[in-house]
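Novice: This is a predicted model, with the sequence first.
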Amino acid sequence: MTAQQMSSFASHDTGTLYLVPTPIGNLDDMTFRAVKTLKTVDLIAAEDTRNTQKLLNHFEIETKQISFHEHNTQARIPELLARLEQGESIAQVSDAGMPSISDPGKELVKAAIEAGIPVVPLPGANAALTALIASGIEPQPFMFYGFLPRKASEQKAALTALAEEPQAVIFYESPYRVAKTLTTIRDIFGERQAVLARELTKKFEEFIRGSLSELIDYASAGARGEFVIIVAPGEKKAKAPSDVPVATQVQTRIDAGARPNDAIKAVAKENGLKRQQVYNAFHGIQEES
């Protein structure tokens, strides 16, 4: 497979798919470019046309809309692609924030790319990053997960896989499940520092910082609003020493194709030993007391 190159701003025979972020609360966060794009495209593909119409009315945008949400994605894509291929430009928006980020969008983007149609992303509001930079938790590296599965067994499996990740993890959650979700996170991750960000960019924006247990107490009291949960990385745990002699561990790696020096270095790191100790053990060199 060869790499596919496409300049978003080069001349082309098709229309363009614009990915336009919308405010996550405060309408003043709408960018000039976003307003201009929504005014000049031929069509707006909206997650909820009723919700988007309020935004369009506020900015005096008269562009026509078409619904594009998780329940009609497959039926809509051929229609939208046909219009793009005929030269129309389409702006895709979700109810709030970035299209595709915990919202519809990725399927249309993939289909447009496969059809050779330019895709132009606009920068703008995003709840996860907005919360992260004000959280007080080390922002790099981080992992954005979004909404966890609702089914208890699937949620626990997802969290178990994330428990050892050496970075902050960002989740989205509704007010109806936030206390239960925080409890499950604590049960699997253990006690950690975390942050709840609620009603971002709105009048009652709030950050609640503390341990997971403290956040559970807060959420259990009847929290309102849409939440971003940011969980700090766990402390690195020292590995339990292996019952297998280090000389045997080195030989096993060598038998698998590793070079002796690389095998010695890896075993030393895994066992929390100095390289010279492992070298001496492997070569049967008696250490001086």
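Specialist: Thanks, I have the structure now.
Novice: Only C-alpha atoms from now on, for both contacts and neighbour counts.
Specialist: Noted.
Novice: Lys106 touches Ser100, doesn't it?
Specialist: Yes: shown here, Lys106 and Ser100 form a contact pair, counting by Cα atoms under 8 Å, at 5.1 Å.
Novice: Go ahead and name everything in contact with stretch 233-247.
Specialist: Residues outside stretch 233-247 that contact it (Cα atoms under 8 Å, 6 or more residues apart in numbering) are 163-169, 189, 192, 267, 270-271, 278, 281-283.
Novice: ok, now how distant is Ile117 from Thr49?
Specialist: Ile117 sits 24 Å away from Thr49, taking Cα to Cα, to the nearest Å as the criterion.
Novice: tell me the secondary structure for the residue positioned nearest the centre of the chain?
Specialist: Computing the C-alpha centroid of the chain and ranking residues by Cα atoms, centre = their mean puts Phe144 first, at 2.6 Å. Secondary structure assignment for Phe144 (DSSP: H, G, I helix; E, B strand; the rest coil): strand.
Novice: got the contact list for it?
Specialist: Contact analysis of Phe144 by Cα under 8 Å, 6+ apart lists Ala128, Val169, Ile170, Phe171.
Novice: dropping in the other structure now:
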Amino acid sequence: MIILGATPIGNLGDASGRLREALQAAPVIAAEDTRTARQLLRALGIEAQPQLVALHEHNEAAAAEGLVARAHDEDVLVLTDAGMPTVSDPGYRLVQAAVAADVPVTCLPGPSAVLTALALSGLPTDRFAFDGFLPRKAGDRDRMLASVAREERTLVLFEAPHRLAESVEAIGRAMPGRAMAVCRELTKRFEEVRRGTPEELLPWARAGVKGEIVLVIAGAEPVLADEAAAVEQVLALRAGGMRLKDAAAEVAEATGHARNALYQAALAAGRG
């Protein structure tokens, strides 16, 4: 089968027992960087010497077919440099090819920069969206941020440290005053989380920041629907057979308007 193995994002102590067992047993390891994979094996004290095959963004499409063919007969363990394969890292095309060829795919859960940053951010975690790395070019970055400015879910993004100041400034233009967190060097010795608005964080970012960066941005406040339109929704549900009280409650939850106000307005409109 194909085995996706989550590797530490900084602290080697986060390597799971299942990952260690898989590293010891796997005959083939498809690695984003074979040198990094060898370093991980040595650091974890793994004595096995599996065959290491490169699987990165430049060769994944071509390599997937051969790896899937091998996985018919033996396990192929997939590793990226840090974190979960397929999440802003190679592995997605390989999984696609395995699914198409009816080759089993399993996952060894483990460290995740996305979830670690989200948990530490102090921002809502019940609904979130992950959008990978911010575009490198300023124009593309501005367009991307404009497209998600009204997203109501918490937004998680990756960024390179040398572009952090530019990105924080761009976030401030697209979402002025929005609460956010910059998470740096997660699980490592110099782990740091800075919280504030883009305007508050910009001077710190401009001073120069090192390490792996994850940005977490609060979602936009819901935009209330026009009250007259909300009342029309209540009346439509009532016409469909729903009790007026229940219809008002459902529309109130969806739009943010007060339930009693919708109920009274719909009641008056219905009498008219």
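Specialist: Sure thing, it's come through. Please read these numbers as outputs of a predicted model, since none were measured by experiment.
Novice: TM-score for the pair, please.
Specialist: Their TM-score after superposition, calculated using TM-score structural alignment, normalised by the length of structure 2, is reported as 0.85; 262 aligned residues with a Cα RMSD of 2.7 Å.
Novice: picking up where we left off before, tell me which of Lys106 and Ser100 of structure 1 has more neighbours.
Specialist: Higher neighbour count among Lys106 of structure 1 and Ser100: Ser100, with 17 against 13, using other Cα atoms under 10 Å.
Novice: Now which residue in structure 2 aligns to that one?
Specialist: Superposed on structure 2 with TM-score structural alignment, Ser100 of structure 1 falls opposite Thr86.
Novice: Wait, a helix at that match?
Specialist: No: under three-state DSSP, Thr86 of structure 2 falls outside any helix and is assigned coil.
Novice: From Cys107 of structure 2, how far out is it?
Specialist: 11 Å.
Novice: quick one on the thing from earlier: just the contacts of stretch 233-247 of structure 1: which are in strands?
Specialist: Among these, the members found in strands (DSSP state E) are Ala168, Val169.
Novice: residues near Glu232 of structure 2, how many?
Specialist: For Glu232 of structure 2, using other Cα under 10 Å, the count is 17.
Novice: what do you get for the one 3 residues further on?
Specialist: By the measure other Cα under 10 Å, the count of residues near Leu235 of structure 2 is 24.
Novice: How about it, nearest residue that isn't a chain neighbour?
Specialist: Of all residues beyond its chain neighbours, the one nearest Leu235 of structure 2 is Ala266 (6.3 Å), with distances taken as Cα to Cα, 6 or more residues apart in numbering.
Novice: Map the one you found onto structure 1.
Specialist: In structure 1, the residue equivalent to Ala266 of structure 2 is Val278, according to TM-score structural alignment.
Novice: what's the spacing between that match and Val109 of structure 1?
Specialist: Counting by Cα to Cα, the gap from Val278 of structure 1 to Val109 of structure 1 is 52 Å.
Novice: ditto for Ser213 of structure 1
Specialist: Ser213 of structure 1 is 40 Å from Val109 of structure 1, by Cα to Cα.
Novice: So which of those two has more stuff around it?
Specialist: Neighbours of Ser213 of structure 1 and Val109, each counted by other Cα under 10 Å, are more numerous for Val109; the result is 22 against 18.
Novice: helix or strand for the more buried one, which one?
Specialist: Secondary structure assignment for Val109 of structure 1, by DSSP states H and E: helix 106-114.
Novice: In structure 2, which residue range corresponds to the next helix or strand after that helix?
Specialist: Counting by DSSP H and E, the element after helix 106-114 of structure 1 in chain order, helix or strand, is strand 119-121. On structure 2, the counterpart of strand 119-121 of structure 1 by TM-score structural alignment is residues 105-107.
Novice: Tell me how far the matching stretch lies from the chain's centre.
Specialist: 19 Å (Cα atoms, centre = their mean, to the nearest Å).
Novice: So which bits of it are buried?
Specialist: Residues Val105 are the ones in stretch 105-107 of structure 2 that count as buried (16 or more other Cα atoms under 10 Å).
Novice: just stretch 83-91 of structure 1 next, same as before
Specialist: Buried residues in stretch 83-91 of structure 1, counted by 16+ other Cα under 10 Å: Arg83, Leu84, Glu85, Gly87, Glu88, Ser89, Ile90, Ala91.
Novice: Looking at structure 2, name the residue matched to the last one.
Specialist: Residue-level alignment of Ala91 of structure 1 against structure 2, with TM-score structural alignment as criterion, gives Leu77.
Novice: that's a strand at that match, yeah?
Specialist: Yes: under three-state DSSP, Leu77 of structure 2 falls within a strand.
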